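Trainee: this one's sequence-less:
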């Protein structure tokens, strides 16, 4: 159960993180951003929310199996769902960690500072998801 709670925390980060961070003066409401940059910002917000919903679905999917489901089938669904949950739950964070390596990219626009302020958050949520998956898969 602890592992599923950790994966749920990851999903909440996906559901709320991008909408809160990107629906701001430094992103979507930044008058200096061209329309195409705002398009990609909207794409990123939508992707984050969709991945958060999928992570929740796969994390808790096995909890809603019919009581008549054979034990072997239920165990397989539970295992496969957790594997899928960790993949879906880390795609966004890993993509964010990698995005800073693209030519000309940066973690923030110069008017808002330098560095890569998202790195600790992206790393933390990746760690939470992988820890939750590992706990449910190997430690319980």
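Mentor: Done, it's in. Quick caveat, the model's predicted, so the values are computed rather than measured.
Trainee: hey, let's count contacts and neighbours off CA atoms from now on
Mentor: OK.
Trainee: can you pull out the helices in this protein?
Mentor: Using DSSP state H, the helices assigned to the chain run over residues 2-22, 35-60, 71-99, 119-134.
Trainee: of those, which approaches residue 112 most closely?
Mentor: Ranking these by their distance to residue 112 (criterion: C-alpha to C-alpha) puts helix 2-22 first, at 13.0 Å.
Trainee: which of the residues in that closest one are buried?
Mentor: 3-15, 17-19, 22 (16 or more other C-alpha atoms under 10 Å).
Trainee: measure the closest residue to residue 29 other than its chain neighbours to residue 41 for me?
Mentor: Sequence neighbours aside, residue 23 is the residue nearest to residue 29 in space, at 6.8 Å (criterion: C-alpha to C-alpha, 6 or more residues apart in numbering). For residue 23, the distance to residue 41 equals 9 Å [C-alpha to C-alpha, to the nearest Å].
Trainee: cool, residue 126 as well?
Mentor: From residue 126 to residue 41 the distance is 21 Å (C-alpha to C-alpha).
Trainee: when those two are compared, which one has more neighbours?
Mentor: residue 126 (23 against 18; other C-alpha atoms under 10 Å).
Trainee: right, and that one touches residue 92 too?
Mentor: No: taking contacts as C-alpha atoms under 8 Å, residue 126 lies outside contact range of residue 92: 9.0 Å.
Trainee: got another, please set it beside the one above:
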């Protein structure tokens, strides 16, 4: 006789409530077991790393509105319409990537969804840093130096959040992986 594994009760309840995916409830239970992470002893698969990743995803989703929905960017009278278009596109992209990451980082998400949920905000922030390598680009200090702090002659511009958020996403993902490995039963490793 097989010993029940953590998470079997969840798959069994799903098989009763949801139509069988493969034709019978036994196969539906097998499907759920393969796609749901194993819960820890508290019945949850959320770790500190996941909480940090969710915070980064939420920040990515709203950062464009906070930073750009003003007269220095989207409503800047000196900007031509096409420049505003690109800023609006960046705001929408950040919102879409952050929102999608929040969905992927939901409770009980599998490892693939968590990895993608970590990667999407990181890609947004890394692309902000990469934008500085294109010809003719500069930080906000060129137009609005009064809004950009300087420390020992170095402008603390968009480069800093780009690097910090990219590294934070990588660090939070590493913490998430370590935390999930700690709560997995030995037989699942």
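Mentor: The structure has been received and is ready for your questions. Since the model is a prediction, treat every value here as computed from it, not as a measurement.
Trainee: after superposition, what's the TM-score here?
Mentor: Overlay of the two chains. TM-score (TM-score structural alignment, normalised by the length of the first structure): 0.82; 126 aligned residues with a C-alpha RMSD of 1.7 Å.
Trainee: count of neighbours near the aligned partner of residue 174 of the second structure in the first structure?
Mentor: Using TM-score structural alignment, the equivalent of residue 174 of the second structure in the first structure is residue 134. Under the neighbour criterion other C-alpha under 10 Å, residue 134 of the first structure is assigned a count of 16.
Trainee: same thing with residue 158 of the second structure?
Mentor: The number of residues packed near residue 158 of the second structure is 17, by other C-alpha under 10 Å.
Trainee: and what of the one 5 residues further on?
Mentor: Using other C-alpha under 10 Å, residue 163 of the second structure has 17 other residues around it.
Trainee: counterpart of it in the first structure?
Mentor: That one, residue 163 of the second structure, aligns with residue 123 by TM-score structural alignment.
Trainee: what's the closest non-adjacent residue to that match?
Mentor: Nearest to residue 123 of the first structure is residue 93, by C-alpha to C-alpha, 6+ apart, at 7.1 Å.
Trainee: do I have it right that the one you found meets residue 122?
Mentor: Yes: using C-alpha under 8 Å, residue 93 of the first structure is in contact with residue 122, at 4.9 Å.
Trainee: neighbour count winner among those two?
Mentor: Ranked by neighbour count (other C-alpha under 10 Å), residue 93 of the first structure and residue 122 place residue 93 first, with 24 against 19.
Trainee: need the counterpart of that one in the second structure.
Mentor: So residue 93 of the first structure corresponds to residue 125, using TM-score structural alignment.
Trainee: residues in contact with that match?
Mentor: 161-163, 165-166 (C-alpha atoms under 8 Å, 6 or more residues apart in numbering).
Trainee: what do we get in the first structure for residue 85 of the second structure?
Mentor: In the first structure, residue 85 of the second structure lands on residue 39 (TM-score structural alignment).
Trainee: what's the spacing between the closest residue to residue 99 of the first structure other than its chain neighbours and residue 115 of the first structure?
Mentor: Excluding the flanking residues, the one nearest residue 99 of the first structure by C-alpha to C-alpha, 6+ apart is residue 105, at 7.3 Å. Separation of residue 105 of the first structure from residue 115 of the first structure (C-alpha to C-alpha): 11 Å.
Trainee: try residue 27 of the first structure
Mentor: 16 Å.
Trainee: when these two are compared, which one has more neighbours?
Mentor: Neighbour count, other C-alpha under 10 Å: between residue 27 of the first structure and residue 115, residue 27 has more, with 18 against 13.
Trainee: lovely, talk soon.
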